[in-house]
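J.: missing the sequence, but the structure's below:
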């Protein structure tokens, strides 16, 4: 558990430091993400982005538990 918290903290620190470069990646605008824009209404549902993040987090946690 302690190892997981340390790694999670390091990942958040790295994401914070790399934020200017991470914004250039198309997360939230990938093919398969749903964007609905109407007059006075905007709805975003990033399905593919959520799937990619879930897969990456699952793989990282799998490696940490080995």
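T.: All right, it came through fine. Quick caveat, the model's predicted, so the values are computed rather than measured.
J.: hey, let's count contacts and neighbours off CA atoms from now on
T.: Fine.
J.: residue 37 belongs to a helix?
T.: No - in this structure, residue 37 is strand, not part of a helix, as judged by DSSP: H, G, I helix; E, B strand; the rest coil.
J.: mind naming the longest helix for this structure?
T.: For the chain, the helix with the greatest residue count under DSSP state H is helix 47-65.
J.: buried stuff in it?
T.: 48, 49 (16 or more other Cα atoms under 10 Å).
J.: for stretch 7-25, same thing?
T.: Quick answer for stretch 7-25: no buried residues (16+ other Cα under 10 Å).
J.: put this beside the first:
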């Protein structure tokens, strides 16, 4: 398998993953699940201003994806 073919397969897998996650999120939003906040996420609400910075959520997603890609890359 050439270098370009491997990159093409990786991009296809990433695209399929994004598609599946989008379908799951769409389904959850239709069920009334609007999201979640973990302890450590920054959420500030004022009269006409809302600021949300999901730092803990981003770190958790990064950790899970790092482990997943490392496991898939060791084949």
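T.: Sure thing, it's come through. Fair warning: this is a prediction, and the values are worked out from it, not measured in the lab.
J.: the longest helix of structure 1 packs against which elements?
T.: Contact partners of helix 47-65 of structure 1 among helices and strands, from 3 or more Cα pairs under 8 Å, 6 or more residues apart in numbering; DSSP states H and E: none.
J.: counterpart of that helix in structure 2, which residues?
T.: Mapped onto structure 2 using TM-score structural alignment, helix 47-65 of structure 1 spans residues 55-73.
J.: and the matching stretch, how far from the chain's centre?
T.: With Cα atoms, centre = their mean, to the nearest Å as the basis, stretch 55-73 of structure 2 stands 9 Å off its chain's centre.
J.: how big is the offset of that stretch relative to structure 1?
T.: Once fitted to structure 1, stretch 55-73 of structure 2 is off its aligned match by 1.0 Å on average (mean Cα distance after the TM-score superposition for structure 1).
J.: ok, now how distant is the residue most central in space within structure 1 from residue 41 of structure 1?
T.: Centroid-nearest residue in structure 1, with Cα atoms, centre = their mean: residue 53, separated by 4.5 Å. As judged by Cα to Cα, to the nearest Å, residue 53 of structure 1 and residue 41 of structure 1 stand 27 Å apart.
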